[in-house]
Every structure is written in C-alpha cells, then in structure tokens.
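Trainee: No sequence on hand, only this structure:
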C-alpha cells in the first residue's frame, strides 16, 4: 500500500497565513524506510501528522493505495487504521491503570477477537524484551526505559502497515539507540516506516528514501547515496553537513580512500587505519586518493545567519525590544486605566488598545494570542447567559413562565468580564513577547526599593512571572495531548473535534505533564536557593533610552486618557458598574 502525495498544501491555525507545507508531491513506497529531514520549522512534523490523518490538507491529495485519506473535511476511518503514529517521548502517552489496559485501548479500534488481541500483545511485549508479567503492573511504576518500550509495544501491537515516527531517538542513550536501529531494520521487512529525525547519521544507513524539507517545500527526494554525493542539498536546506559527512570529507582530504556509498563509522575507521599504516614508513604524505568528492563546505552566502534584529522604528520592534522592567510599568499603567472604566463609553475607548496591540505582535504570536483568548471568550458567553437568567417568585405567574432573562444583569456581567478580558489580553501579549527570566528580572528591578524593607522581592517576581507564563504552557500542552489522544483513538473526526471517549487518554497525561512541570520548577527553585537567607543579587538591566522613553510615554498617555474618561463620567453623573 503506497502513499501518494499530490500538490499537498497545509495551513496552520490561520488559513490566510503562509502555509506550513507548500505544494508537496512525492510517493512513499511500501515496505521501506523514508526519512524526513530539515531544520526546525521546515514542516517535518506537520507532514508526518498529515500522513497520519491528524492535520487536514488545505489543498491537494493524500492517497493510501489510491484512496483519499480525507473526504469532505473528515478522515476515512478504514484508512486511519492503516497507520500508527508515535510522537516524541512516547512514554508520555501512557494513561491506563495497567499495561494490559494500554494494549486493550490501542487494539480496540481494530475489533479483533480476544485470542488475536492476546497474540498481538504477547508478540509486541516479546519484541520489546518486556516480560509478560508486567501486563498487570501500572505503567507509571516502570522505569523510564521500560515505559518507552511499553509505549512502542502498544503501538506495534496494532500491526499497522505504516509506522509514522516523530524523533524516536529523542532522549535515548547510545545502547538504546543501537537497539532502536536494530528494531527498525526488522520492522521495515514487514511494514513501511516514515521517520522524522534530526539524527541523520543514525538513521540514514537504514533509509531507502530521503525527503529534505526547507521552508515548507520539498527541497529534495532522493536515495541516501545520492544525498552523500550532493551534500550541498543539506546546506541549502539549512540543515548543514552531518558529523559523518564532515569527518568523511576530512579523511578524503587527508588521503584516505573511503568506500563508495554511505561512509559508515567502521568503514571510515578501516580507511584511517590503512592511511596510518601507509604513512608509517614515509615522512611524506601520499597524494590524496580520489573519492566521490571532497566534503562540500558551505559558502558564505549559504551559511545560516542569525536573524537580523527587528527595526527599532517599527511597532513590532519596540514591543519585542522593550526592557522587561518598562513593560511591567506600562502593563500596570494601562491595566489600572482599564480597571477604572465603569461605562460602555470608557470600555469602548480602552478596547481601542487591542487592535494596536495586535498590530505590534508578530503573526505567529498574533495567532497564538487568538488561540489563548478563545477559551476565555467561551467562558464569557456562558457567564453572561447564566447571569441573565432569573426566576419569578410571584404566585400569579404561571409555572412555565417563571423563568425570565434579565438583559440588564447580562450586560452588567458583560461589562465586568470585558474589563477582565482586556487585562488578560495585555498580560498574554506580555508573556508572548518576553521570556520568563526577563519578566522575573524586570519585576525584581522595579521592586528593588522594597528589598530594603525586607520584602521577598525575588520570590514575588518569580511567582508573578510564572503565573503569566503558565497559561500559555497549559494551552500548548493541551494541544499536544489532544493530538496524541486523536492519534491513539483511531476514530473518524472532523477538524478541531475531540471525542468525549478519548478524554481520559487526553486528560491524565496532560495533568501528569503539568505536575511534572511544577515539580521541576520547585526543584529548580530549591537548587537556586529560593527561600534561603542568602543575600539575593538583583540584576542590573540595560535599557534603550529612546525605545524605553517612547513606551513609557505611551503608557502614561493611555493611563491619563482612560483616567480622564473616568473623571469626566463621574462629573457628568454616569453611574458605575
């Protein structure tokens, strides 16, 4: 069952933005191992998830043995069962109380008879060198290595024709990586494998085909041997030469005759030994032996250059370059001005800040801000509706007409929540344009005078900055585990739809991940001496006076305008909230 991709284009959350994948066309043969390589952000994982039916194509076709995977924005369930997806750190996908329940969940979509389920479970456990006695144990009591092998075993038990692996070597030591390579060699004899990786040297000798992505486009589709003959393709794609390629080029330049094809470590070691033996009796090095070609060094124009700094005159540049201390001050000034508003006029005036804020964000952060704001808007709509519901208590009112909706109460709730929503938007924009350490250092510098009064400035600043940063973390982890739940559930679903039956697969790993993040945070705080009586050294931040002065004037002006609207309303006798 080959996979055919024709003019595939995939968009992110915003269909009007630049596509993540652009006009991809290729064919993936069955019973082969295809590598997908490219620099970070090139679209590798998106392509893998599109192959697994987790991301719908914007245009083009994705065919399994001639049959389209997507029909009318819905994935074909029979074809969905033909692939199994493993994300980075598959041990984080475990959720069931016992390992046997993990296998039961993975095999449930295939509707197999019990004897066949048991056979596949035992075979998968044996392939991963795990004793069958562990099936009754909780997966959370296993060691880290056992968890990963158990997660891979649950994946392999489905015996899907296609295995889609995203960075399977992440976090593996040398021994585990060797075992994984051996397993891949066995797997591709019966199944087809698509593997996304940055560890090119580890998997290229096993590959039958290589897809090189660059900026969402297919830069090359070739055999592994051809990639070694044309290493400039990796340089042009921003990946750069692999360590094996660099070593092979250095050995050829030193006169070592390397065997043709992919330079394996054993072959390069043998060539180096021959070179040393040949040069032992002579003080002069022989002429360099001919080979497939010297290593291609990236020309200056091809070397990846750091991104140029944002222009300081633009709104985006000012927002991202502004010192965190001034960001805190401007954020608090504008937030205070928003909190002062008590009427629709003042609220409408303060809301004018939102489009200005959106224009100052980069497109990726703008989309992320919209994604983070969506749950709050749903909550606002529900709260406004509930607040407007009332019940008539008069006995004269018929029972069926006692439920009433008070529009004034609903509007009052909407005004209050709109103020909170705007302040939340400001805080989210702050977090998207500032790192956690910068927020912490900025608040420490702003609260420096309180240090002399004995206030725990460092702890307060850390708590405030982490509170702002924790909301985006929750949203990112939610999206990640929702995708994993969809991959494991193997149910036909529409875009952005989450089956209720998959909630345990999604919620339990999500909570465990958040608990682990909190635990790591506490450990890091303890290691850095938070809470101790040691003298805390507050940072000295450097500020661009021109940008800082412009931002500070902007915050003061906005605050004065909003405060002026509030005073004018009080003078006119406008009632408060």
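Mentor: Thanks, I have it. Model, not experiment: these values are computed from the prediction.

Trainee: rest of the way, CA atoms for contacts and neighbours
Mentor: Noted.

Trainee: Run through the strands of the stretch 51-200 of the chain in chain order.
Mentor: With DSSP state E, counting those that start in this stretch as the criterion, the stretch 51-200 of the chain has strands at 59-64, 67-68, 70-71, 74-75, 83-86, 162-166, 192-196.

Trainee: Mean neighbour count, those strands: which tops it?
Mentor: Mean neighbour count (mean count of other Cα atoms under 10 Å) peaks for strand 192-196 among the strands of the stretch 51-200 of the chain, with a mean of 25.

Trainee: Second structure for comparison follows:
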C-alpha cells in the first residue's frame, strides 16, 4: 500500500522578474489507492501543482510529504530534494514531446530506469511489459521518439512511467492526442494501478473518459485548490446536466436567487447568460458580499460546470493580493517602452565612459554610478545572478594567480591591479547589457536597424538580411537558455536528480550535452522552415512597414541620465 500525499500551506511563485503567486496556501490530502482528478481552466495552476509535487518547482512556503517522508529536506541553510521520495513517483509532462532527448525509444526507456539501477534482464523485462501495457510494438525500440506520431509519443510517455513501477502517477492531460484505444488502455492502466493499492493524480479536461474512474475531484482556480470531493459526490454530480449543476452550485452559494415563477412555467430551465451576469454583478455590488467560500467542496461535473459558467465567482472569491512589481515598475520594464536605438546609444555612451576609467578609485565610482542607473531595472538582472557570481569568482582567481609570487612566497598587488581594472570594466559593461535583452523585442530591434540603415540597400548593402540575422541571434539566446532549463527539468523529473533546480548535475552532463546540441539544431531547422514559410528572404525593394519607431519622452529621459552620468565619469577621470 502506498503512502498519502500531504500538502500543507504550499505557495509557489513564478520564475524571473514576475513574482506573482502561482499557487497560494494550498492544503491537500491525496489518499493512496485512489485516483484524484484535478480540474480547472487553462492557466489555473494544474500543471504547476503537479510539477510542485514532483519537485521541479521551488517552494515559496509550505511543506510537501509522501507519508512520513518530506519531499524537501534541510541541509544547513539550503533545502534539497529527498531522493527516496523522488523514486516513489513518476510524472508525465503536458506536452509529450517536451521530454524526449535520446536518439531511440530504447534509450528513453533506459534513461527513465537508470536511477533505479536495475540489471539488464530486469530492465528488459520492464521495458517489454511497459510497451505492451501502453500498446506499443517492440519494433519501435530503435525508432527516434521524434519520428513517432503524437499518440505514440503519448503512449511512450506512459510506458516510461510504467517501466519504473512507481507508487504514484502524476499525469498532466494524459488523454491528449490519444485515440479511443489509447484512452481505453490508459483507463485500464489506472484501474490496475489503483487495484495494486497505488495512487494517481490526474490533471485533465477529459471528464467523459476519466470521471467514471475518479475516486475524488479537486478544483484548481486562481492558484488555490478546493479540497477533493468524495467518490459519492462525484457520482451524484455526473448524473445532472452541466448547466443545471452550475445553477445549483450558484444558488447553493446564494449567488443567484431561486428560479423565477415565470420561468418555471415554461421555456428553458435556465436563464440567459446576460441574466446570470446581471444578477452576479448586483450581488457583487452588495457591501460585504463574498461569493464562494474558501472551504467549499466542488466535485465531478459540477466542478467543471462551475468552471465554465461560474468563472466570475471563482475569480472574485479567490483573487489574491498582487505581489509582483509595482505598476510603475511594470510600465518601465515593458519591452516596447524604449526605442532600441536609444537603448543602444545609451549603452555605447556608458560603455565608453567606463572604459575611460584608469584607477581603482575611478572604477569604484563608475561601479557606484552603474549600480544607481540599474536600480530601476534590477529585476531584469536577477536571473543572471549566477553568471555574475561566477564571473566575480573568476576575477578573484585570476587576480590571485596574477599577483602571487613564490620566491619568496608573497602577493604583489601591483601585478593584480591591471587584471582587476580590465575585468572589472568588462563586468560593469556586461551588467549594463543584461537588461537590454528584456527591454527590447527582437522584432523592434530589427525594425530599428532597418529604419536607421535602410538607405544602404540602395547601394546593394544587404541591410535587411543583416537586420534579420541580428534578430535571429537575439531570438536564439532565450531559446538556448530555455532548452537548457528543459533538460534540467528532465534531469529532476526523469533522472531523479536532487541538485538545485534549473541545473543539470555534473554526473549527467555527458549524457545531456550531445542531445542538447541536437535539440538546438532541431530548433534552428524549425525556425528556418518557419521563416521560409512566412516569406523571409524575399525582401521587396520598397518594403511596407506596419509601424515605425520614434523617439519618445522615455527615450529622452534615459539618454539624459546616461549622458549626465557619462560626463560625470569623464570629469572624475580627468580630475583624478
């Protein structure tokens, strides 16, 4: 018999500069030997909840435990994943193709089995069993997973999980892309899994197929989760039409008045959407009115119906305080706030002034000015903290190597100073350039190059091709980091790594690097096909632009601040 999942006060924030809460104070109990469905609109937080349970989302607050074992364990001032817990469950991603990186189906299955350290015969037995249960032929073992159809890839996802024989299955939209036979096989697998005393948590919109199997249902809405309902409530809810169930829920919450006598005599048994909206709006205007209690239990098709027709109720009842950047900061960080030409000009002016600094005191003053200029954009630099830290460590190491002498053993600061100055200037210039990737979109950068140097095309300079090349480079940098983060997620979800999230353990680098390069090349090929399909490369002699960039007030203020800082640094350099 498996252990129960316990989630207490779980909160999860978005990555990057946007620190809004994706999950807020979630308290759940998933019982072993049961199948629990997670329902909710797109973006409600179902996938986030599953990824949090799988340890591939960082906890902001709260605890997650499987039986008596905690998913996260404290090691000094940091927390790391509990490998024993990681080996007891398996998760399938919403998009099956997002988890492939091996060259054959066999290698994909072996990668999933690797953390369990099985011998050859046992591994082969499990692979054959998993393929048979998922409805895949053994002839596919030597095929590239990317060459399989969408339904076959979804079946392979299930096979990778079944081969590991986990106590718990965490499935995200498992019926997507499956045909009728695939859905029947999935249901049979879930029933057998439950019969063995094991549990499953399934995020789905396919109630017709999975609701009859469900022992309980939980509704995810606005980052909160309503407690799972009992099986009896689910079965009872399934018997009524969704529209009637939605009305019953709203009336139970006192959000709608009883059925009007005029309507009870004939016509449709439910009001028009405009009537429902008008009544809800009137109820919301009442002082102290709160719709939908936080502890309400919603089950079965009632839950789905409420999600469909009672959206406004959940949005009002479950809204959370905004914890991200202020509105002024958000406006300042918009990618269309500044003209790319102004950003590049500001960057060049500041970089020139930093290069002009010659002493350690001048460099220190330049660092202070740079930090002051970057304060409004600090949230855009935060994702690069690890790179900045690594570069600072590199500077320290190179300074030590450059300044140390062995005859006699001593440290000569005059030898290390030039290293500090050169690499310190590069660090400041690098810091200035980091926000630029987020302050302009690749398309706006392309347009700025075309507007500024488009006249060169008259003398046969391929300026439009150059602008497209620059745009592709800027587009590809986020793709590189995004792919690496995807492989880091795979290392934790399938490889059961317990290192820091968004990093690949050193022991897995060898098995990841070649697939990572292959994945980048595949992305480049897809991008080339997309560009060709959209007509890039066939530039007209006189192109027609949908919009033109213009310098605005924000650009002027930014340039004045940069110019003033640059002049100040030049004056300091000349005086000192």
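Mentor: Looks like it came in fine. Bear in mind the structure is a predicted one, so any value in this text is a computation, not a measurement.

Trainee: TM-score of the superposed pair?
Mentor: The TM-score (TM-score structural alignment, normalised by the length of structure 2) is 0.73; 505 aligned residues with a Cα RMSD of 4.4 Å.

Trainee: Residue 183 of structure 1: which of the strands of the stretch 51-200 of structure 1 is closest?
Mentor: If you check each of the strands of the stretch 51-200 of structure 1 against residue 183 of structure 1 by Cα to Cα, strand 192-196 wins as the nearest, at 11.6 Å.

Trainee: which outside residues touch that closest one?
Mentor: 29-37, 44-45, 48, 161-168, 187 (Cα atoms under 8 Å, 6 or more residues apart in numbering).

Trainee: and the next element down the chain from that strand?
Mentor: Downstream of strand 192-196 of structure 1, the next assigned helix or strand under DSSP states H and E is helix 200-203.

Trainee: In that following helix, which residues are buried?
Mentor: Neighbour counts over helix 200-203 of structure 1 (16 or more other Cα atoms under 10 Å) mark 200-201, 203 as buried.

Trainee: With stretch 468-481 of structure 1 instead?
Mentor: Under 16+ other Cα under 10 Å, the buried positions of stretch 468-481 of structure 1 are 468-470, 472, 474, 477-478, 481.

Trainee: Helices - which of these land there?
Mentor: 468-470, 472, 474, 477-478, 481 (DSSP state H).

Trainee: between those residues, which is closest to residue 553 of structure 1?
Mentor: Distances from residue 553 of structure 1 to these, taken as Cα to Cα, are shortest for residue 468 (24.2 Å).

Trainee: Without its sequence neighbours, what residue ends up closest to the equivalent of the closest one over in structure 2?
Mentor: Per TM-score structural alignment, the equivalent position to residue 468 of structure 1 in structure 2 is residue 474. Counting by Cα to Cα, 6 or more residues apart in numbering, residue 442 is the residue found nearest to residue 474 of structure 2 once chain neighbours are left out, at 6.0 Å.

Trainee: Tell me who's in contact with that neighbour.
Mentor: Residue 442 of structure 2 touches 471-472, 474-475, counting by Cα under 8 Å, 6+ apart.

Trainee: ok, those residues in structure 1, which still hold?
Mentor: Retained in structure 1: 471-472, 475, out of those (criterion both residues aligned by TM-score structural alignment, their matches' Cα atoms under 8 Å).

Trainee: Give me the helices and strands touching the helix or strand residue 313 of structure 2 falls within, please.
Mentor: In the assignment (DSSP H and E), residue 313 of structure 2 maps to helix 311-317. Packing contacts for helix 311-317 of structure 2, counted by 3 or more Cα pairs under 8 Å, 6 or more residues apart in numbering; DSSP states H and E, involve no helix or strand.

Trainee: buried stuff in the helix or strand following that helix?
Mentor: Later in the chain than helix 311-317 of structure 2, the nearest helix or strand by DSSP H and E is helix 327-332. By neighbour count on 16+ other Cα under 10 Å, the buried set for helix 327-332 of structure 2 is residue 332.

Trainee: what residues does the helix or strand that comes right after helix 327-332 of structure 2 touch?
Mentor: Once helix 327-332 of structure 2 ends, the next helix or strand along the chain (criterion: DSSP H and E) is helix 340-355. For helix 340-355 of structure 2, contacts defined as Cα under 8 Å, 6+ apart pick out 363, 366, 425, 428-429, 432-433, 436, 440, 444-445, 448, 551, 555, 558-559, 562-563, 565-567, 569-570.

Trainee: try it again with 7 Å
Mentor: 366, 425, 429, 432, 440, 444-445, 448, 555, 559, 562, 566, 569-570 (Cα atoms under 7 Å, 6 or more residues apart in numbering).

Trainee: and the helix or strand that comes right after that helix, what other elements does it pack with?
Mentor: For helix 340-355 of structure 2, the following helix or strand on the C-terminal side (DSSP H and E) is helix 360-374. On a contact count with 3 or more Cα pairs under 7 Å, 6 or more residues apart in numbering; DSSP states H and E, helix 360-374 of structure 2 meets helix 553-575.

Trainee: tell me how far the helix it packs on is from the chain's mean position?
Mentor: Centroid displacement of helix 553-575 of structure 2 relative to its chain, using Cα atoms, centre = their mean, to the nearest Å, is 38 Å.

Trainee: If anything else comes up later, I'll come back, but that's it for now.
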